[in-house]
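[1] Here is a sequence together with a model predicted from it:
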Amino acid sequence: MELPSYLKQLILLGRMKKRWWLFRPVDLFISLCSPKKKKQGLLIVRMDGLGDMVLFRRALERYPKIFNLKKKEITILGCDSWKSVATDIFKGYNVKTIDEKSFEKNPFYRFMISFWVKRQGFKIAVCDTFFRKTLTADSLILASGADQKIVSRPYISKKNKAEFSYYLPKYEKVISTGKHPLHEIVRHYNFLSKLSSKKIHPDQPVISWREKKPPIPKGRSFVVINFGSNEPGRNWPLENFLDIAKKIIDLGYRVIFVGSKNERKDKSVINGVFGKADFVDLIDKTSLPQLFDTIKHAKALVTNETGPGHMSIALGIPTLMIYGGGHDTTFVPYPRKLKPRNALFINHYMSCYQCLWSCPYRQSKLDPFPCIEKVDQQKVWKSLKNFLPKAN
């Protein structure tokens, strides 16, 4: 016998996270607030990392025509992690960035951001992110109070099924962008196609960036080594990067090592391997704009699967990206028709691909995932050597 609807609702609410209940008073209060002006314009919620933002950027240029709006009538609500480059990358659009982790954990911060979103009086709110969190992206869409709330159908698992069962019915339109796995660029354009009721073919990632000298001494042409990431498991072993760097130097290039504060622990090892004439240490020494300046002037980038790697491809720089199987074909490699000639993706296939990084085979959270650790160094070098322009 089928349960009554009110019992289904009670069961659903009982499966929600404790933090969802904690934020109920905040979210309910925001729903009762009024916008400060007549509803107008479009809000696009992008609670993305840097790489996701890069893959979305070119699709954004289709939004003004589809919604019959000027760029200045469109607001991108993004993440503080790429705040420093937002003005340059999103010229002509309004941009507001937030600390998405604080929004998901701090009730007062959540209230202030949600109140700002509601008071803007957006007529339309959109989010086409496939892998997203209800306590950030979906909560912001609802907080907008927009007349039209349009989202993509997300990735639904046992862990988030109850949450999305609550949120999805509250939208005016939920668009399916395709079965998993499917590359994010393709998803963005599937979303646009259904919005416009006509097929819109995907574009290769391209981003314009300023022309400014990188923060390095004058000298020979250089190759950038980006050996870290936001997850230790996705890092190809450091000793492999060091061996590749030595071979690059033998070709006549300098090597520039870049990274965040997470990679500072490796500085002494790297500095002990290379001489000053062949090597520049920019680990934890650049802002994000300066990192982009450096990549833009490089002859090539060798990288783990990271946001800077996607940005390098979008800038047209020869880029070799080492990747694993957790999100295979979702972010990398790019589909054949969308892969620029300057991009190379190197991997080691394992039967456990598509694990969403839930890996049972590594010993600790600090170890690399086996599918990344086993990427063959000779394969990487052979590919890179054929890919590198001749040194000046």
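    Done, it's in.
[2] From here on, just use CA atoms for contacts and neighbour counts.
    Noted.
[3] just checking, residue 348 touches residue 377?
    No. Using C-alpha atoms under 8 Å, residue 348 makes no contact with residue 377, being 10.8 Å away.
[4] Now do the contacts for residue 249.
    Going by C-alpha atoms under 8 Å, 6 or more residues apart in numbering, residue 249 touches 255, 278.
[5] How is it assigned, secondary-structure-wise?
    Per DSSP: H, G, I helix; E, B strand; the rest coil, the secondary structure class of residue 249 is helix.
[6] same check, this time on residue 154
    coil.
[7] Measure how buried the closest residue to it other than its chain neighbours is and give me the count.
    Of all residues beyond its chain neighbours, the one nearest residue 154 is residue 130 (4.4 Å), with distances taken as C-alpha to C-alpha, 6 or more residues apart in numbering. When neighbours are defined as other C-alpha atoms under 10 Å, residue 130 has 20 of them.
[8] Test my guess that residue 130 contacts residue 138.
    No. Using C-alpha under 8 Å, residue 130 makes no contact with residue 138, being 11.4 Å away.
[9] What sits closest to residue 278 if chain neighbours are left out?
    In space, residue 278 is closest to residue 254, 4.6 Å off (C-alpha to C-alpha, 6+ apart).
[10] ok now do the one you found, which residues does it touch?
    Per C-alpha under 8 Å, 6+ apart, neighbours of residue 254: 220-223, 248, 277-280.
[11] now with 6 Å?
    Listed by C-alpha atoms under 6 Å, 6 or more residues apart in numbering, the contact set of residue 254 reads 222, 278-279.
[12] which of the residues you listed lies closest to residue 239?
    residue 279 (15.8 Å; C-alpha to C-alpha).
[13] which element is the nearest residue to residue 212 once chain neighbours are set aside on?
    Closest residue to residue 212 in three dimensions, ignoring its sequence neighbours and counting by C-alpha to C-alpha, 6+ apart: residue 293, at 6.1 Å. Per DSSP states H and E: residue 293 is located in helix 288-296.
[14] distance of the residue most central in space within the chain from residue 203?
    Nearest to the mean C-alpha position of the chain, by C-alpha atoms, centre = their mean, lies residue 52 at 2.6 Å. In this view, residue 52 and residue 203 are 15 Å apart by C-alpha to C-alpha, to the nearest Å.
[15] What strand or helix carries the residue nearest to residue 154?
    Counting by DSSP H and E, residue 130 is part of no helix or strand.
[16] adding another structure so you can compare the two:
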Amino acid sequence: MNRIKDIVKFIIHFIIHFIINLLIFPSKEIKSKCLLIIRLDAIGDYILFRNYIKELKQSQKYKDFSITLLGNVVWKELAEELDSEYVDRFIWLDRNKFAKDLFYRFSMLKLITSNGYEVVINPVYSRDFFYTDMIVNLVSAQQKIGNTGNLSNIEKWQKKISDKFYDKLVSTDNEVLFEFSRSKTFFEYILAEKINLDKPHIELKPKALNFRLPDNYVVLFIGASAKYRRWSVENFSKIGSYLNEVFGYNIVLCGGPNDRDESKIFSNYFQGEYLDLIGKTSLVELLYVIYNGSLMIANETSAPHMAVALNMNNIFVISNGNHYGRFTPYPKCMTSSYHVVYHPEIEKDMGNYKKLSNLYGHGSSLDIDEISIETVIHKINNILNKNTGWNL
């Protein structure tokens, strides 16, 4: 029954979008030495991808090209701060409005297709039919390059249709592979040259903040995009108390505007002083907060990827194993500072990467709140070489 509903829903969407597409008249003029990159996924995906924009811009193949980046508006501020040196033009798209607001969809497609490009590149591994693939189909270009991809965000029969939108599909291994490494494989193939990147990197320029940070502080990042990624706020507060009382760290609480309710809950449990920055920082300011921190405790979300890119020393991530192998854990060859506390079902098989990546590489339904505070404290003590008799 669900299968039939999905097919009916797809047909309705396809008909509506097909009618909109008929009203779009893409420019037939192909601009020489112009390249369009399409990347519409989340902040963490951008952090794991963005260093390859520089590689494109400085490559022998595309060094003389003007680069346009079609990106997700949620990371607009970051990209314009970090990558304006390598991107000649940004186009920003709101995914929610693009899906629900037909006039917005029409307006954006009209804007995106107003130029023709010599090359269009969609490096996303988990392609989607109604977003990136549909845009690739409409934009005029001499060459359209994509990733062979998987079926996480697209049905097999949809993919069979949209594969034909591309002139070249790059295969980057069907096995679960860490996302940064997969992107490296993709770009090395299309550039036909070796890329000397070992891990994500973010270089910050000196910047004055509008708030004062304490000395020697821990970043507690309690937010995450999905509920199954969120460890309980009460648990975070107890870990904060432990780090404050045993190690003497100050506490800085971070998260997005949607995490303000969690901030109130945290204040009910945490008895000491702390700096609450939830919903009060821009994404660029958050980078500086992370950069100046001594340690991070976070859910598996974009913040730990930022911390790795900023070379933070001690990053502790609490995860139910979602997308194991693809977004977590970081390979040891990239960093030794990224430490994950997984659900007990995963911890008992930590020596069997292949089994875990097969089981959880495409998602996990394990309850993140079954990860105990004691387990997290044990991990922290092991890494920081501290034995304590602290009582919860």
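    On my side now, so go ahead. Every value quoted in this text rests on a predicted model; they were computed, and no experiment measured them.
[17] Name the SS class of the alignment partner in the first structure of residue 215 of the second structure, please.
    Under the alignment by TM-score structural alignment, residue 215 of the second structure pairs with residue 220 in the first structure. When classified by three-state DSSP, residue 220 of the first structure comes out as coil.
[18] residues touching residue 220 of the first structure, list them.
    Residue 220 of the first structure touches nothing, counting by C-alpha under 6 Å, 6+ apart.
[19] who does the helix of greatest length in the second structure touch, helix- and strand-wise?
    The longest helix of the second structure (DSSP state H) is helix 2-22. Applying 3 or more C-alpha pairs under 6 Å, 6 or more residues apart in numbering; DSSP states H and E, one finds that helix 2-22 of the second structure contacts no other helix or strand.
[20] Can you name the next helix or strand after it?
    strand 30-39.
[21] just how off-centre is that next one within its chain?
    Distance, stretch centre to chain centre, for strand 30-39 of the second structure: 23 Å (C-alpha atoms, centre = their mean, to the nearest Å).
[22] repeat for stretch 25-39 of the second structure
    That offset, for stretch 25-39 of the second structure, works out to 26 Å (C-alpha atoms, centre = their mean).
[23] Now do the strands in the second structure.
    Here the second structure has its strands, by DSSP state E, at 30-39, 66-72, 89-93, 116-122, 141-147, 168-170, 217-221, 250-254, 275-276, 295-299, 315-319, 338-342.
[24] out of the ones you listed, nearest to residue 230 of the second structure?
    Comparing those by C-alpha to C-alpha, strand 295-299 comes nearest, at 6.1 Å.
[25] which residue numbers in the first structure go with that closest one?
    Counting by TM-score structural alignment, strand 295-299 of the second structure corresponds to 300-304 in the first structure.
[26] Check stretch 227-242 of the second structure too.
    Against the first structure, stretch 227-242 of the second structure falls on residues 232-247 (TM-score structural alignment).
[27] buried set for that stretch?
    Neighbour-count burial for stretch 232-247 of the first structure, counted by 16 or more other C-alpha atoms under 10 Å, picks out 232-237, 240-242, 244-246.
[28] burial count for the residue opposite residue 195 of the first structure in the second structure once aligned?
    With TM-score structural alignment as the criterion, residue 195 of the first structure lines up with residue 190 in the second structure. Residue 190 of the second structure is flanked by 15 other residues according to other C-alpha under 10 Å.
[29] returning to that earlier point: dump the contacts of residue 254 of the first structure into TSV; add distance to residue 166 of the first structure as well.
    What follows is the contacts of residue 254 of the first structure, written out as TSV (distance: C-alpha to C-alpha, whole Å):
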residue	distance to residue 166 of the first structure
222	52
278	57
279	54
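[30] now, which of these sits nearest residue 150 of the first structure?
    Closest to residue 150 of the first structure, out of all of these and judged by C-alpha to C-alpha, is residue 222, at 45.1 Å.
[31] do you know how far the residue nearest to that closest one when sequence neighbours are not counted is from residue 226 of the first structure?
    If the residues on either side of it in the chain are set aside, residue 222 of the first structure comes closest to residue 254, at 4.5 Å by C-alpha to C-alpha, 6+ apart. Per C-alpha to C-alpha, residue 254 of the first structure is found 14 Å from residue 226 of the first structure.
[32] can you check residue 129 of the first structure too?
    26 Å.
[33] same question, residue 331 of the first structure
    18 Å.
[34] The two: which is more packed in?
    Higher neighbour count among residue 331 of the first structure and residue 226: residue 226, with 25 against 19, using other C-alpha under 10 Å.
[35] In contact with the more buried one, which residues are there?
    Residue 226 of the first structure neighbours (C-alpha under 6 Å, 6+ apart): 258, 303.
[36] Swap in 8 Å and give it another go.
    257-259, 301-304.
[37] what about the aligned partner of residue 114 of the second structure in the first structure, neighbour count?
    Counting by TM-score structural alignment, residue 114 of the second structure lines up with residue 119 in the first structure. By the other C-alpha under 10 Å criterion, the neighbourhood of residue 119 of the first structure contains 20 residues.
[38] Please name the nearest non-neighbouring residue to residue 119 of the first structure.
    With C-alpha to C-alpha, 6+ apart, the residue lying closest to residue 119 of the first structure is residue 35, at 4.0 Å.
[39] cool, residue 194 of the first structure as well?
    residue 175 (7.3 Å).
[40] Give the equivalent position in the second structure for that neighbour.
    Under TM-score structural alignment, residue 175 of the first structure pairs with residue 170 in the second structure.
[41] Its match contacts residue 186, doesn't it?
    Yes. Residue 170 of the second structure is within contact range of residue 186, at 6.6 Å (criterion: C-alpha under 8 Å).
[42] overlap in contacts of these two?
    Taking C-alpha under 8 Å, 6+ apart as the criterion, residue 170 of the second structure and residue 186 both touch residue 147.
[43] okay, these two: which has more neighbours?
    The neighbour count for residue 170 of the second structure versus residue 186, taken as other C-alpha under 10 Å, is higher for residue 186 (23 against 17).
[44] Now for that one: which residues touch it?
    Counting by C-alpha under 8 Å, 6+ apart, residue 186 of the second structure has contacts 123, 147, 170-172.
[45] Buried members of those residues into ChimeraX, please.
    Buried subset of the contacts of residue 186 of the second structure, written as a ChimeraX selection, criterion 16+ other C-alpha under 10 Å:
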select :123,147,170,172
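[46] Across to the first structure, which of the contacts of residue 186 of the second structure hold up?
    Compared against the first structure with both residues aligned by TM-score structural alignment, their matches' C-alpha atoms under 8 Å, the contacts of residue 186 of the second structure retain 123, 147, 170-172.
[47] From these, pick the one nearest residue 82 of the second structure.
    Checking these one by one against residue 82 of the second structure (C-alpha to C-alpha), the nearest turns out to be residue 123, at 19.3 Å.
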